[in-house]
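K.L.:
A structural model of the following input is requested.
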Amino acid sequence: MSKFNVRKVAVLGAGVMGAQIAAHLVNVKVPVVLFDLPAKEGPKNGIVTKAIDGLKKLKPSPIGNADDLGFIQAANYEEHLDLLKDCDLVIEAIAERMDWKLDLYTKIAPHVAPHAIVASNTSGLSITKLAEALPESIKPRFCGIHFFNPPRYMYLVELIPTPTTQPQVLDQLETFVTSGLGKGVVRAKDTPNFVANRVGIAGMLSTIQEAQNFGLSYDIVDDLTGKKLGRASSGTFRTADVVGLDTMAHVVKTLQDNLKDDPFYPSYATPPAVAKLLDAKALGQKTGAGFYKKVGKDILRFDLAKGDYVPAGGKAEAIVDRILKKPAAERLKLLREASHPQAQFLWAILRNSFHYVAVHLAEIADSAREVDQAMRWGFGTKQGPFELWQEAGWQQVATWVKEDIDAGKALSKAPLPDWVFDGRTGVHTPEGSWSAAQKKYIPRSSLPVYQRQLFPEALLGEGAKAPITAGTEEFKNDELRAWTLDGEVLIASITSKMHLIGPGVIDGLLKAVELAEAKYKGLVIWSPDEPFSAGANLEAMLPTFMKSGAKGIAPEIKKLQDALLRVRYAGVPTIAAVRGMALGGGCEIAVACAKRVAHMESYVGLVEVGVGLLPGGGGLTYIARRGAEKAKAANNTDYLSFVKDGFQAAAMATVGTSALESRKLGYLLDDDVIVANKDELLYVAIAQAKAMTDSGWRAPLKSLIPVAGRSGIATIKAQLVAMRDGGFIGPHDYHIAGLIADVVCGGEVDAGSLVTEEYLMTLERKHFCALLEHPKTQERVMGFLQTGKPVRN
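P.N.:
Alright, predicted model coming up:
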């Protein structure tokens, strides 16, 4: 397969989806030309420039670094179609109107580069019908692409070929979307609403209908169909509000208009509550009211019978809650046999989902894998419907579903397909997933891009090797496992809860460094799940503190500092492969390494202030060192100006909400690697370790650090006094910030004095232990351990 080099992308349509797709492209450093209609008044690019400005205001933010919005070039169809010739990929993302899309294709066709791929972002329109407006030369390079909203955060992207799409084109686009954009690709057939929305919206309609049948309110249904059921925490009705009831209605209408022969067609009727809310322009979160409405601090829910909002807050019954914690087979049996309406409701919606996906599998997807992945990645379910069915006992569940169909309890009289009863135990096996259309098991894609995913997200029944037991193990303790995949690079995986740093992590890292120096090309610190590390295990410190006070904690803090210095000066490259949160001590492990390879959606920061402490594992020493390094590079001796940003980030517990933002904060460096796809993190980190060793990498030499000294401390404290007296920070935060300033400026020494890392770490340790004795800090620590939330005092 020839390489598809995406140097620039054109996005047609600066609406909600188009603008956010453009933002995600520049997140991964792909420049974009964003098109829309010429404005009727003012500058002709006004529609696009307004959309770009609007990206800065959206929450959650679609852009990792607002400065990167400069890589989006505004354009309009009247003046700038010639810019298309320089674009390797054209993504059309205008409104879901077939006539508008076809008209636009006629305009752009003469200007599209002869090698460019053209893709329509649509949630359900026929891709084959859209292709008919394109000249023959473009048809082989045209397909559908369906980003889920918001594009930066939603993992799923569906790709939909037409009969004339060249297979190589789809392979090239899948490779770019997977590795370049960091997405999970599902190939869908060109059927209404494709895979995820077809199954997901049908499931939402089923849930609304069954909630009405069993007389359950929206808040109770959301509690039942959220995390308790292994689905997104927003449940059903809150999810609809977030998506927008108008958007949901549009997807439902696609089902209504195009699936009149579907055996489930009656269940596609617009629910009365949705119709009522649409008439009232209550479209969900974007209009401030939908199934729910917030009034002051109160959350209200819509009551269809009353036609008004009433107080929300209903929860699942305890007995049903207990059932949902049982193993799958027992759980489904208890739900089916229970007399409680909440349990009967849950069995009904699960039965309906099994029934629906079995009947439609041959029509909508190449195999059961695409259905389960689409529901995981597009609707946030822990398992897809086929996975749950298989886990609960395939033949038993199939029998129950058949009995309900025969008894007229199901949404449709359509029988389950014959293949369901052929003696199978499921649809996912080590050899592949079942294709109802081809009547065989289809293996996972063999595209080269998937060789970069050493441990791709596995489905139940595939028999994939769990990363925590994979490879050749060198050693493990209660908190860390050291192992290798290739015999060349050692991997250290933290296994404690939330990957908290306790004595086992410290001892394991020391042993891993020693082993890596003796036998391997490098050491990668990586865990197969999130977070990278949520910091030090404060709870594990309590017994020592209760027995010996801060004096007992000081030696443990020194052990951590010494271990991270050992990581920093190891004789082989040490790579932190960061995914998810790297907070407090997790951040300190990362910055101690020779290099960081970070997933795009990583959250990095020193957050100890939140529990009344300051970073004690070398984080402040790192800020002082980096300040000195930047000052030297700038040939400037005003050391304070180079540490003040780092001081502020630590004193305010600022966390980078993406790898890009973490780089701006200084926790990632310019030569650190940011990886778009979470499943490629380990592959890239191992490659970096090998490349560094093969390039002759050597550990840094220890050197003295020039610091800002007492004059720098005095300047910072003067600013802190103004903040305290102005009511911006409290007395205890003022006290902690003063201690942080003392460390990053090097203590009571003259400006420009040279100090060692060990000296700065001694200051860290001294202030950390002193804060442990402070009553306000003790309140914060105990409050955090009890609630998991910072205490403001």
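
K.L.:
rest of the way, CA atoms for contacts and neighbours
P.N.:
OK.

K.L.:
Check which helix or strand L459 maps to.
P.N.:
Remark: L459 resides in no helix or strand, with elements defined by DSSP states H and E.

K.L.:
so what's it up against?
P.N.:
Applying CA atoms under 8 Å, 6 or more residues apart in numbering to L459 gives the contacts R369, D372, Q383, E387, H428.

K.L.:
Show me the two of those that sit farthest apart.
P.N.:
For the contacts of L459, the farthest-apart pair by CA to CA is Q383 and H428; their separation is 12.5 Å.

K.L.:
related to what we said a few turns ago, which of the contacts of L459 fall within helices?
P.N.:
Among the contacts of L459, DSSP state H puts R369, D372, E387 in helices.

K.L.:
Mind checking which of the contacts of L459 are buried?
P.N.:
With neighbours counted by 16 or more other CA atoms under 10 Å, the contacts of L459 contain buried members at R369, D372, Q383, E387, H428.

K.L.:
Contacts only, for the residue nearest to the third one when sequence neighbours are not counted.
P.N.:
Sequence neighbours aside, R376 is the residue nearest to Q383 in space, at 6.2 Å (criterion: CA to CA, 6 or more residues apart in numbering). Listed by CA under 8 Å, 6+ apart, the contact partners of R376 are K382, Q383, G384.

K.L.:
sorry, back to before: out of the ones in helices among the contacts of L459, flag the one nearest to V252.
P.N.:
For the ones in helices among the contacts of L459, the nearest to V252 is D372 (20.8 Å; CA to CA).

K.L.:
Second chain to compare with the first, below:
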Amino acid sequence: MNKLIVKKAAVLGAGVMGAQIAAHLANAGVPVVLFDLAAKEGPKNGIVNKALDGLKKLDPAPLASRDKLQLIEAANYDEHLPLLAGCDLVIEAIAERMDWKNDLYAKIAPHLSATAIVASNTSGLSMAALAQGLPENVQPRFCGIHFFNPPRYMHLVEVIATPGTDAATLDALETWLTSRLGKGVIRALDTPNFVANRIGVFSILAVMHHTQAFGLGFDEVDALTGPKIGRPKSATYRTADVVGLDTLAHVVKTMQDTLPDDPWHAHFVTPAWLQALIAQGALGQKTRCGIFRKQGKEIQVLDLAARDYRTSAGEIAEEVAAILKLRNPAEQFAALRASAHPQAQFLWAIFRDVFHYCAVQLENVADNARDLDLAMRWGFGWTQGPFETWQAAGWAEIAEAVAADIAAGQTMAAVPLPAWVTESGRAGVHTPFGSWSARGKRYVGRSSLPVYQRQLFPESVLGEGASRPEKSGETLFENDGVRLWCLPAVDAGIGILSFKSKMHTIGDEVLDGVIAAVRQAETTLDGVVVWHEAPFAVGANLAQVSEAIAAGQFDVLEKTVEKFQRASQTLKYAQVPVVAAVQGMALGGGCEFVMHAAKRVMALESYVGLVEAGVGLIPAGGGCKEFAVRAAQWAAQSATPTELFNFLQPVFTTIAMAKVAKSAQEVIDFGFARPTDSILFNAHELLWVAIREARALADAGYAPPPMARDIPVAGRTGIATFEMMLVNMKEGGMISAHDYKVARSAAVALCGGEIEGGSRVDEEWLITVERRLFVDLLKDPMTQARIKHMLETGKPLRN
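P.N.:
Reported below is the predicted structural model:
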């Protein structure tokens, strides 16, 4: 298989999807030419320029860093089509009109490189029909590449071949999308709406149908169809508002027009109430009014009976809530079927009809059941795919119940279940040797593309029997807080240090484990990777801290902080390289551990920060010390080596405001990581890469950095400068008196304590200063109130 190298890409269409696809390509360091029509007035690139300006304002941010915007070049079809000759990948992302796409293909064809892959981001048009709009020599390099919105964050990309698409081209593209852009690729069949939208939109239509049938409110349904059943918080109707009611109606219309033989075709209609909202311009979130709207601070929901909005309540009946708390899926589904409550009957009905639809349509929409389930996880945010849910609840029992409802005329379509569903002995569609393919009438294993060998623990489906990290490898050391283990088949000389605590909080047992594990690694291993599935670590164990405060054990707390600092220093000065493999949140002490590693390998979606100010504290696991040391190093490399303040000020702001980096690139920009650290777009590759990084450091003769002993600090001069800023903020009402105290403590720690500016200290001095300041803040009732509030509500208290 030839490797796909994309030195430059083009995106055709600067709408919502096109602009964000371009942004994600730029995130990956790929220069992009973003095209659109020439503006009729003003600069010809006006449409694209407006789209680029919009990228800076979107939340969540499509750009991993504002600097990435410079990789996107604005262009228009009138002037810049020759630029396509230098592009290795061209993605068309214009409106879903076959005639418009064909016109555009005719324009671009003479300018394409002879080797460029051309792909359409269509969400459901026939790829075979679209291919006919391209010259014959381009058709082998043409396919569908359907991103989900927002492209940076949604894991799914559906790749759709045409009859003439070259197989090697698809393999190369899947490899590139998986590793370079970090996507979960599903090879979709060329059917309307492909896999995820076909099943996902049917699921929404089923919910709408049964909402009316059981007389439920939209807010009531959203309470039932969100996290309680493993779906996103936006549930069903809020999701429709976010997607756009007009967009949803368009996708439904596509199903209506292109699937006349689908047994559920009668349900592929937009309800009258939804048509009325669209006619009124109430399109959902983008117009600030749809099924839901916000009036002041109140969330209101459309009440069809009253033909007006009312306060959204969304309550689940106690009887149904009790059923949803059942942990055994088989018992849960049996209870839903047995209950006479409309909410329970509604839930059974929506699951039943989705199971029915997926079983009947599997052979038409996906190669196998695993692809369908992963598409729903990655594209719609479901915790489990429909077949996984069915299998977990008891395949035969659910199949029997669905068949009985079909016979009773209670299902949305009368078509019987396929024969394969009720084959003797079938316990599901997912097995350790593959997932069921209705098309091939056999079980299909995982892709054999080499890129997937980089995923040591790929995302698995229920019933697949995949190994879990906590039960894998060879255990080398273990206590209540951590496990040190290795994968002999990968590299027996590199240990993997994994935290066992909930959310990977850092308490005494983790600190003891980190110190002991690194000491053992120094004598028996070549390197260590700190890795576990996300989050990396959400900070210190506040519950333990709160208990010690309540008992007045401040001497114990000081010893714990000292141990925390010792653990950080152990990571930094270990005789073997310690590589931090970071994904998700690394907050507070988790961030400090990241900072003290020899090297960091970070997933793009890493959210890292020193957030102690949120609970009235300062970083004291070596975080303030480390920034004081780095400020001295940065200053020494500048034209004014004695001017520390310019290097301390941005760090102080980051700590005082508890700022969190919202991408791995920002982690580097904030100074929590180094420019030489690695950023991966596919989090499933973290462990594979981190082990190799540790091996490379070890093989290169790794030695820890020398202990910093002659560190110039800003001292009282720096503290006074920070104080002037803080006084103005306090007097202006921007911060409270306690905010002032916390921020001043951070300033003192960063400036090396209340000593003369320019004094030289060592690391032990700096960690002693931050530890004492930390413990003093712990004794303050205002900080104690903040800690208590955070534990009770999960939110910071401003006092």
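
K.L.:
one step back: for A516 of structure 1, state which of the ones in helices among the contacts of L459 of structure 1 is nearest.
P.N.:
Within those, the smallest distance to A516 of structure 1 is 38.7 Å, found for R369 (CA to CA).

K.L.:
wait, that closest one sits on H428?
P.N.:
Yes - in this structure, R369 of structure 1 is within contact of H428 by CA atoms under 8 Å, at 7.3 Å.

K.L.:
what residues do those two have in common as contacts?
P.N.:
Shared contacts of R369 of structure 1 and H428 (CA under 8 Å, 6+ apart): W434, L459.

K.L.:
For the stretch 1-150 of structure 2, which segments are assigned as helices?
P.N.:
In the stretch 1-150 of structure 2, the segments counted as helices under DSSP state H, counting those that start in this stretch are 16-27, 46-55, 98-108, 127-131.

K.L.:
average distance between the shortest one and structure 1?
P.N.:
Just to be clear, that refers to helix 127-131 of structure 2. Following superposition, helix 127-131 of structure 2 is found to deviate from structure 1 by 0.5 Å on average (mean CA distance after the TM-score superposition for structure 1).

K.L.:
quick one: contacts of that helix?
P.N.:
M98, K101, N102, Q139, F142, C143, G144, I160, A161, T162, P163, D190.

K.L.:
Which of those residues fall within strands?
P.N.:
Counting by DSSP state E, the contacts of helix 127-131 of structure 2 place F142, C143, G144, I160 in strands.

K.L.:
check contacts around the second one.
P.N.:
Listed by CA under 8 Å, 6+ apart, the contact partners of C143 of structure 2 are V118, A119, S120, M127, A131, V159, I160, A161, T162, T165.

K.L.:
now the third one
P.N.:
Neighbouring residues of G144 of structure 2 by CA under 8 Å, 6+ apart: A119, S120, N121, T122, M127, E158, V159, I160, A161.

K.L.:
Correct me if wrong: A676 of structure 1 contacts S602.
P.N.:
No - the pair A676 of structure 1 / S602 is not scored as a contact, 10.4 Å apart, by CA under 8 Å.

K.L.:
Who's the closest spatial neighbour of V274 of structure 1, skipping the chain neighbours?
P.N.:
Once flanking residues are discounted, V274 of structure 1 sits nearest to L245: 7.1 Å by CA to CA, 6+ apart.

K.L.:
How much space separates the one you found from Y441 of structure 1?
P.N.:
Here the criterion is CA to CA, to the nearest Å. By it, L245 of structure 1 lies 38 Å from Y441 of structure 1.

K.L.:
try D645 of structure 1
P.N.:
Distance, D645 of structure 1 to Y441 of structure 1, using CA to CA: 56 Å.

K.L.:
Comparing A676 and S602 of structure 1, which residue is more hemmed in?
P.N.:
Neighbour tally, A676 of structure 1 and S602, criterion other CA atoms under 10 Å: the higher count belongs to S602, 25 against 22.

K.L.:
Just to be sure, the more buried one is in a strand?
P.N.:
Yes - per DSSP: H, G, I helix; E, B strand; the rest coil, S602 of structure 1 lies within a strand segment.

K.L.:
which residue sits closest to it, ignoring its sequence neighbours?
P.N.:
What sits nearest to S602 of structure 1 in space, not counting adjacent residues and going by CA to CA, 6+ apart, is G580, at 4.5 Å.

K.L.:
Provide a list of residues in contact with the counterpart of the one you found in structure 2.
P.N.:
Under the alignment defined by TM-score structural alignment, G580 of structure 1 is paired with G584 of structure 2. Contacts of G584 of structure 2 were listed using CA under 8 Å, 6+ apart, and they are A534, P535, F536, A603, E605, S606, Y607, V608.

K.L.:
quick revisit: let me know which of the helices of the stretch 1-150 of structure 2 is tucked in deepest.
P.N.:
Most buried of the helices of the stretch 1-150 of structure 2 by mean neighbour count (mean count of other CA atoms under 10 Å) is helix 16-27; its value is a mean of 24.
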